[in-house]
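Student: Can you look at this prediction? I've put the sequence above it.
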Amino acid sequence: MGNRLLILIAVVFIFVLNCNTAQSQYVYTASSRFVRLQEALTPQSGHLTFYNHLDLSTSSEGYVGVQDFIAQWIVRNSMVMDYSVTDNFLLAVNANVYQDIHLLSEEASTPLDHLILSAKLGSYSFANDFFYIGFLTSVFIPVSDYNNIYGVPYTGGGTEVGFNILLSYYADNLFPRESLCFTINLGYYNYFDKDNSISHKETNPYYVSQNSSSINYGLGVKYPTETLDLFLEVWGNTFMQQPPAIAYSREDMAYATLGFKVKPISFASFTLAGDFLISGDKDETLYDDGIYSVYHIFQLPTASPKNTPDWRFVFGIQLNILPLNQLTASVDPRAVELTSENQNADIIKKLEDVRTDKTITVKKIDELTQKRKDIEKNLQLLRQILKDSSSEK
């Protein structure tokens, strides 16, 4: 199984790089333990999670000022909330509350640029609980009238819809949330931008002739510990139907995300990560700069044009609101030591301290109880064999 998994991961990794994947993915759920990808596992029923996501990039020589260059900043902040309706079904909402490309002639999109509504089915295991599969569907609802924006994922003013298949492998099938994880995402995204104008000049609209669409995919690995999670992701999308020539962010690109999550207390964690451009920095937008500009699609930033950032800084804060018992200290399930000298009362007492996930705790207690019964039966059988052997002598 291990060799097959490594071969599968290698194939997907090569596929991702050769397809020249694209611009920044959105954050769809608050409880995700990756930055750009989604695990197939979902939180247990009744979990309510909040996540604040900030990403930014900058170019020190963006615009020519009076005496010196003016930096170009691209800053986005979104707030995400999700709730586990059942053990296998989760609902989420993402509100992009601030988006600013610091273009000299434009203001920031605030208090709301867009909403993303998502539904996730997951935690369906197979192969002896080492593998999990899940599904994510999302609806992007534009709120701001301003679309086709430089430096951020392409939007054409339509209500966008996406669907993803999620596959995760966990090295420990008893405690998957605390084990090494490999995750693969593959999905389809339709921008539904047909008949919408992406021109920046109101008196001269440019209407999209057909819906743009893309395939998005990614590969990630996560190594969790009791207080720190490390993760690496390679992700993006490639356009099936490319946006019009005057669209920003119409290129296929590849990014890698490297970072860590600090978990100082059971109900809060902090993420620090960086997105790094791997390939796809060739600019494919058709600009019409100059005084006779038709659509006001300018090459930006003017002092050092760059179609997409070489890097982004990511900072996130996750708060586990429900259930309330997450506000108390919890014990890492891997810290529970089970030896042949343990008595039933000792085992139960130790497992009762594992409060992070009630359902899994109960399941593990049942499994351990059954294993203990099997061991006791084998010991009883062995005693009987030894007794019979002694009688024959």
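Tutor: Received, thanks.
Student: going forward, measure contacts between C-alpha atoms and count neighbours the same way
Tutor: Fine.
Student: how about the strands in the stretch 251-393 of the chain?
Tutor: Here the stretch 251-393 of the chain has its strands, by DSSP state E, counting those that start in this stretch, at 254-265, 268-279, 311-322.
Student: closest one to Ala71 among those?
Tutor: strand 311-322 (14.8 Å; CA to CA).
Student: just checking, what packs against the closest one?
Tutor: Applying 3 or more CA pairs under 8 Å, 6 or more residues apart in numbering; DSSP states H and E, one finds that strand 311-322 contacts strand 48-64, strand 268-279.
Student: can I get those strands in CSV with mean neighbour count and distance to Val262?
Tutor: Output for the helices and strands packed on strand 311-322, formatted as CSV (neighbours: other CA atoms under 10 Å; distance: least, CA to CA, whole Å):
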stretch, mean neighbour count, distance to Val262
strand 48-64, 20, 14
strand 268-279, 19, 5
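Student: alright, now check it against this:
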Amino acid sequence: MDMNDFMQKALVSRRRFIIGSALGVGALGSPGLVRPALSATGYSMASSIRSLSNAFHAAWNKGAESFAQGVGDPHSALVTEGNSEKGIADIKAFLAKAGDKAILGVDPNDSPDARPIVEAVASVKGHIVTVWNKPDDLHPWDFGDNYVAHMSFNGVPAGEQTAKVLFESFGGEGAIVALGGIPSNVSAIERKAGLMKMIEGSNGKVQLLDFQDADWDSAKANNIVAAWLTRFGSEIKGIWAANDGMAIGALEALRAEGLTGQIQITGVDGTKDAVQAVKNKEMAATVDWDPFWIGGIALSLGHHTATGVFTPSKEPQEHREFYGTGALITQDDVEDYWRNNVEGSPEVDWNDLWGRISGQIRYG
């Protein structure tokens, strides 16, 4: 598929691009908040995420807390620290207390984790929205209304577009190194596929010196890049990273060698540190998924279902398995992005459940 099929220009700010499904459209918000017109009803909310030291999930947690505060219900952060058994055990402990009043937004640590988590929530008649990871044959409509929805983001165009910007940063000819996420993670697989497609499409002009999985971890990425700098030296013209955490780890390794700005880096997630690095011309690009919105809208979908505002089983399948939207941020448009989304505070309407979906998830 041609690259233009993946991307459409949005009117959010000058030269920003929306990345979603094959034809991503929509608007992107930031940590502003319109409190929903809902009243507290005694529900207990939780977000199962990897780590609060991870900038993406820290922002996710803030969005979830903002929604929960807006409706007056308690919220808990269930941190997996990358341990699937811990993640599942913590959710089951939460369900044991909350029962059918449980509302969860969950980023399963690994795709197979989603099934036992969803089954546990459905067994107590709670409500759950999953994000990013699940098996292809696990669907919300197979669980009535308890499995409200699954949201993901098409990582292939994100991997392609960040690779494209990276290649352009060194003139389109040279060698790169690349950092992957957790190998079995859906978003890691998709983003790598996008990168590899762009390398293949370069017709030999761009070579991949090495690809290593750093498991989304900044410290691991730092160590890997430090070793690459020793091994490959000036052969490295760019560093592609599957998320911003690893990109920042790579940047720290470059700083230690006095190489910032000389070797460009790309990441994905749109964390503040990464956007600042793009602004400083230390990174070439990142993609903003707006984790604040993800954390809040996951709970909003569950809360709207639990309180009877809408019935998932009466909705079309595109409202139950859907791609969200993301925005490519480059050095060309980062000033606009910074002014509108970091210094400014666009509002988020938590009652707008479908405004940012960009199509039903497709498999295979």
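Tutor: Thanks, I have it. In this text, all values refer to a predicted model and were calculated from it rather than measured experimentally.
Student: Post the TM-score for the overlay when you can.
Tutor: The TM-score (TM-score structural alignment, normalised by the length of the second structure) is 0.27; 152 aligned residues with a CA RMSD of 6.2 Å.
Student: hang on, the earlier thing: Tyr124 of the first structure: which of the strands of the stretch 251-393 of the first structure is closest?
Tutor: Comparison of the strands of the stretch 251-393 of the first structure against Tyr124 of the first structure by CA to CA identifies strand 311-322 as nearest, at 22.6 Å.
Student: can you give me the helices for the stretch 51-200 of the second structure?
Tutor: Taking DSSP state H, counting those that start in this stretch as the criterion, the stretch 51-200 of the second structure carries its helices at 55-71, 84-98, 114-123, 155-169, 186-201.
Student: Buried by neighbour count: which residues of the longest helix along the first structure qualify?
Tutor: Longest helix in the first structure, counting residues (DSSP state H): helix 358-392. For helix 358-392 of the first structure, the neighbour count (16 or more other CA atoms under 10 Å) marks 360-361, 364, 368 as buried.
Student: quick one, what contacts Phe313 of the first structure?
Tutor: Contacts for Phe313 of the first structure (CA atoms under 8 Å, 6 or more residues apart in numbering) come out as 55-57, 272-275.
Student: Same question for Lys349 of the first structure.
Tutor: Neighbour list for Lys349 of the first structure: empty [criterion: CA under 8 Å, 6+ apart].
Student: Which secondary structure state does Leu230 of the first structure sit in?
Tutor: Classification of Leu230 of the first structure using DSSP: H, G, I helix; E, B strand; the rest coil returns strand.
Student: Could you check how far Val97 of the first structure is from Asp55 of the first structure?
Tutor: 13 Å (CA to CA, to the nearest Å).
Student: anything in contact with each of those two?
Tutor: Contact criterion CA under 8 Å, 6+ apart; residues shared by Val97 of the first structure and Asp55: Asn77.
Student: Out of the helices of the stretch 51-200 of the second structure, indicate the one that is most buried.
Tutor: Among the helices of the stretch 51-200 of the second structure, helix 155-169 has the highest mean neighbour count (mean count of other CA atoms under 10 Å), at a mean of 25.
Student: between that one and helix 186-201, how many degrees?
Tutor: Using axes from the mean of the first three to the mean of the last three CA atoms, to 10 degrees, the direction of helix 155-169 of the second structure lies 40 degrees away from that of helix 186-201.
Student: Can you name every helix or strand that helix 155-169 of the second structure contacts?
Tutor: helix 186-201, strand 236-241, strand 264-266, strand 285-288, strand 326-330.
Student: what's in contact with whichever strand or helix holds Val11 of the first structure?
Tutor: Per DSSP states H and E, Val11 of the first structure falls inside helix 2-18. Contact with helix 2-18 of the first structure is made by 217-219, 234-236, 254, as judged by CA under 8 Å, 6+ apart.
Student: Throw the helices and strands packed on strand 311-322 of the first structure into JSON lines and include distance to Leu381 of the first structure, thanks.
Tutor: Output for those, formatted as JSON lines (distance: least, CA to CA, whole Å):
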{"stretch": "strand 48-64", "distance to Leu381 of the first structure": "49"}
{"stretch": "strand 268-279", "distance to Leu381 of the first structure": "50"}
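Student: what about these, which gets the closest to Asn320 of the first structure?
Tutor: Of all those, strand 48-64 comes closest under CA to CA, at 4.7 Å.
Student: Now the element after that closest one, going C-ward?
Tutor: The first helix or strand that comes after strand 48-64 of the first structure along the chain, using DSSP H and E, is strand 69-84.
Student: buried ones in that next one?
Tutor: Those would be 70-84, for strand 69-84 of the first structure by 16+ other CA under 10 Å.
Student: Same check on stretch 247-258 of the second structure?
Tutor: Neighbour-count burial for stretch 247-258 of the second structure, counted by 16+ other CA under 10 Å, picks out 247-254.
Student: Identify the farthest-apart pair in the buried residues of helix 358-392 of the first structure.
Tutor: Across the buried residues of helix 358-392 of the first structure, no pair lies farther apart than Ile360 and Leu368, at 12.1 Å, counting by CA to CA.
Student: Any idea how many residues pack against Leu90 of the first structure?
Tutor: Leu90 of the first structure is flanked by 25 other residues according to other CA atoms under 10 Å.
Student: Could you export the contacts of helix 2-18 of the first structure as CSV, including neighbour count?
Tutor: Shown next, in CSV, are those (neighbours: other CA atoms under 10 Å):
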residue, neighbour count
Tyr217, 25
Gly218, 27
Leu219, 25
Val234, 25
Trp235, 29
Gly236, 28
Ala254, 27
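Student: closest to Gly62 of the first structure among those?
Tutor: Lowest distance from Gly62 of the first structure to the contacts of helix 2-18 of the first structure (CA to CA) belongs to Ala254, with 23.1 Å.
Student: measure Ala102 of the second structure to Tyr323 of the second structure for me?
Tutor: 24 Å.
Student: swap in Gly174 of the second structure?
Tutor: From Gly174 of the second structure across to Tyr323 of the second structure, the span is 34 Å (CA to CA).
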